[in-house]
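Peer 1: Quick one: sequence and predicted model below, then my questions.
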Amino acid sequence: MGDPKGKDNVTFECWKYEVQCLLRDRVHSRKVLTQAIRKSVRGEAGQVVMGMGVDPTVEAIVAKLEGMYGVVDTGSALLQQFYNSKQESGETIAAYGCRMEVSIQRVCERGGIARSVLDETLRTVFWKGLWNQRIKDIVRHRYETVRDFDELLRIMRVAEQEVSEQTGMHDGD
């Protein structure tokens, strides 16, 4: 987690994920992990950790920062936001797919949706939120048969590229 004004910012969720992976891997001692965590926080977050004294545990630091920067919306509120998501004008299919995948992961983490229906829900809401009807028309027959979101996203990206080439549109246009 960087200083909000700095260039090395990462979201709290990304920072927390890295810490969780380090804890799970058990490659480094707790002392080394705590030192790395203290060095990884900047700005306001760094001040908060400093205020915890010189020997807080990794779990205490994460819990403190979770309370300040973690997601506070309920799973159902996040699910409603997810259902209302649409592809933005000028947003690539890849960027839209990534945004939707991150969004539904948050919903799942907060108990708003079961993992067993995650992929199908993501696939359906992603499709409904696409704004380019021409691309949807090209891929519609595949949408009906492809059940895997990652595969659908790849197919959609290929169609997006084909449409872009046909219309003479290029990145940045």
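Peer 2: Nice, I can see it.

Peer 1: Every contact and neighbour count from this point should use C-alpha atoms.
Peer 2: Will do.

Peer 1: Check what contacts stretch 115-130 and list those residues.
Peer 2: Identification of contacts with stretch 115-130 by C-alpha atoms under 8 Å, 6 or more residues apart in numbering yields 82-83, 85-87, 97, 100-101, 104, 108, 136, 147-149, 152.

Peer 1: Quick check: the farthest pair among these?
Peer 2: Cys108 and Lys136 (27.0 Å; C-alpha to C-alpha).

Peer 1: ok, of the contacts of stretch 115-130, which come out buried?
Peer 2: Buried members of these, scored by 16 or more other C-alpha atoms under 10 Å, are 82-83, 85-87, 97, 100-101, 104, 108, 136, 149, 152.

Peer 1: Put this next to the previous one:
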Amino acid sequence: MPTTQEKKNANQLGEALARCTLNSSRKLRPFSGSKTPAKDEDVFDTWIELAKGQLDEEENDQEKRKRIREALRPPAANIISDLRRDQQAATSEDYLGALELAFGGTESATELHVLFHSSHQKQGETPSEYLTRLQDILRRLIRKGGVEKEKNDGLLLSQFIKGILYDEMLLVNLQLKEKVSQPPTYLQLLRMVRREEAEQMVKMSHRSVDAPKKEAKTFHQSAGSKEVGEKRKTPTNSRPNFCYKCGLEGHYKGKCPNEPDV
């Protein structure tokens, strides 16, 4: 039987392991900003979106700053070191802003506004792909402070409706124009669009299967009609040696030696 001290040690070990597991799951993915990033690193746009999502769950700004520093590798880590030296009271938002300045896109909020509102569906691009592309631009615009998060859904839906060029029936089927006053979130809209795409794909597959059957049926009907027509055109003579002059068989009218049968 384990002693009281052994039980206490086991409990402490379990708590320590639980804390390690929690801290590990709370770690941000690594980021360096290097031109040749390691395999476990994300590109900046992906990294900062994931980091913002994870940091939103944390209330303590000191803990946020710590988690950001732990995730960074040079040269990104050097950016934060410089910031801390120049601005000792820098917040986690300041950290992310400095990284955005160093590694984010160089477009201004105005330029991203123009890009967003001039983006249309490309030929061969599915509606869901177009929607995802719009959302990527909108995320960058939000990070630049060009639009409030509360207006995100309305802007996205309005531009999606405006920019769809090759799948306009999708707008009708999903009644998206009626949803402008109360727009769905990006994920809700994406789910709706992808379901509609899947339904259209199923219908197209059914049509492609039925088309050869219809063509084969039409071909057989046409061939049968042609055969009947040819049979009708072919003259038939059930009495090939009958003389229509004298009424006897065995010779033709042109060689008949008999008097006409009147």
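Peer 2: Nice, thanks for sending it over. Computed from a predicted model, the values in this text were never measured in an experiment.

Peer 1: From the contacts of stretch 115-130 of the first structure, which land in helices?
Peer 2: Of the contacts of stretch 115-130 of the first structure, the ones assigned to helices by DSSP state H are Phe82, Tyr83, Gly97, Met100, Glu101, Ile104, Cys108, Lys136, Phe149, Leu152.

Peer 1: What residue, apart from its backbone neighbours, is nearest the equivalent of the third one over in the second structure spatially?
Peer 2: With TM-score structural alignment defining the correspondence, Gly97 of the first structure maps onto Leu131 in the second structure. Counting by C-alpha to C-alpha, 6 or more residues apart in numbering, Phe160 is the residue found nearest to Leu131 of the second structure once chain neighbours are left out, at 6.5 Å.

Peer 1: Could you check how far the residue nearest to the spatial centre of the first structure is from Leu65 of the first structure?
Peer 2: Centroid check for the first structure by C-alpha atoms, centre = their mean gives Val102 as the closest residue, at 2.8 Å. Distance, Val102 of the first structure to Leu65 of the first structure, by C-alpha to C-alpha, to the nearest Å: 20 Å.

Peer 1: which residues in the second structure form helices?
Peer 2: With DSSP H as the criterion, the second structure has helices spanning 4-26, 44-55, 61-71, 76-86, 92-103, 109-117, 127-143, 152-163, 168-173, 186-233.

Peer 1: Same list (those helices) but as JSON lines, adding distance to Ser32 of the second structure.
Peer 2: As requested, those are exported to JSON lines (distance: least, C-alpha to C-alpha, whole Å):
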{"stretch": "helix 4-26", "distance to Ser32 of the second structure": "19"}
{"stretch": "helix 44-55", "distance to Ser32 of the second structure": "9"}
{"stretch": "helix 61-71", "distance to Ser32 of the second structure": "9"}
{"stretch": "helix 76-86", "distance to Ser32 of the second structure": "5"}
{"stretch": "helix 92-103", "distance to Ser32 of the second structure": "10"}
{"stretch": "helix 109-117", "distance to Ser32 of the second structure": "25"}
{"stretch": "helix 127-143", "distance to Ser32 of the second structure": "20"}
{"stretch": "helix 152-163", "distance to Ser32 of the second structure": "29"}
{"stretch": "helix 168-173", "distance to Ser32 of the second structure": "42"}
{"stretch": "helix 186-233", "distance to Ser32 of the second structure": "29"}
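
Peer 1: related to what we said a few turns ago, need the buried ones among the contacts of stretch 115-130 of the first structure in TSV with distance to Ala60 of the first structure, can you?
Peer 2: Output for these, formatted as TSV (distance: C-alpha to C-alpha, whole Å):
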residue	distance to Ala60 of the first structure
Phe82	31
Tyr83	34
Ser85	35
Lys86	38
Gln87	38
Gly97	34
Met100	31
Glu101	29
Ile104	27
Cys108	24
Lys136	48
Phe149	37
Leu152	41
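
Peer 1: Closest to Glu160 of the first structure out of those residues?
Peer 2: Lys136 (9.4 Å).

Peer 1: Apart from its chain neighbours, what residue comes closest to the closest one?
Peer 2: Leu130 (7.5 Å).

Peer 1: Over in the second structure, tell me which residue corresponds to that neighbour.
Peer 2: Using TM-score structural alignment, the equivalent of Leu130 of the first structure in the second structure is Ile164.

Peer 1: What count of nearby residues applies to its match?
Peer 2: 21 (other C-alpha atoms under 10 Å).

Peer 1: Ok, Leu157 of the second structure next?
Peer 2: Per other C-alpha under 10 Å, the neighbour tally for Leu157 of the second structure reads 23.

Peer 1: Repeat that for Val54 of the first structure.
Peer 2: Count around Val54 of the first structure with other C-alpha under 10 Å applied: 10.

Peer 1: Contacts only, for Ile48 of the second structure.
Peer 2: Leu96.

Peer 1: For Ala71 of the second structure, see how far away it is.
Peer 2: Look at Ile48 of the second structure and Ala71 of the second structure: by C-alpha to C-alpha, they are 11 Å apart.

Peer 1: Please apply the same query to Leu131 of the second structure.
Peer 2: Distance of Leu131 of the second structure to Ala71 of the second structure, given as C-alpha to C-alpha: 31 Å.
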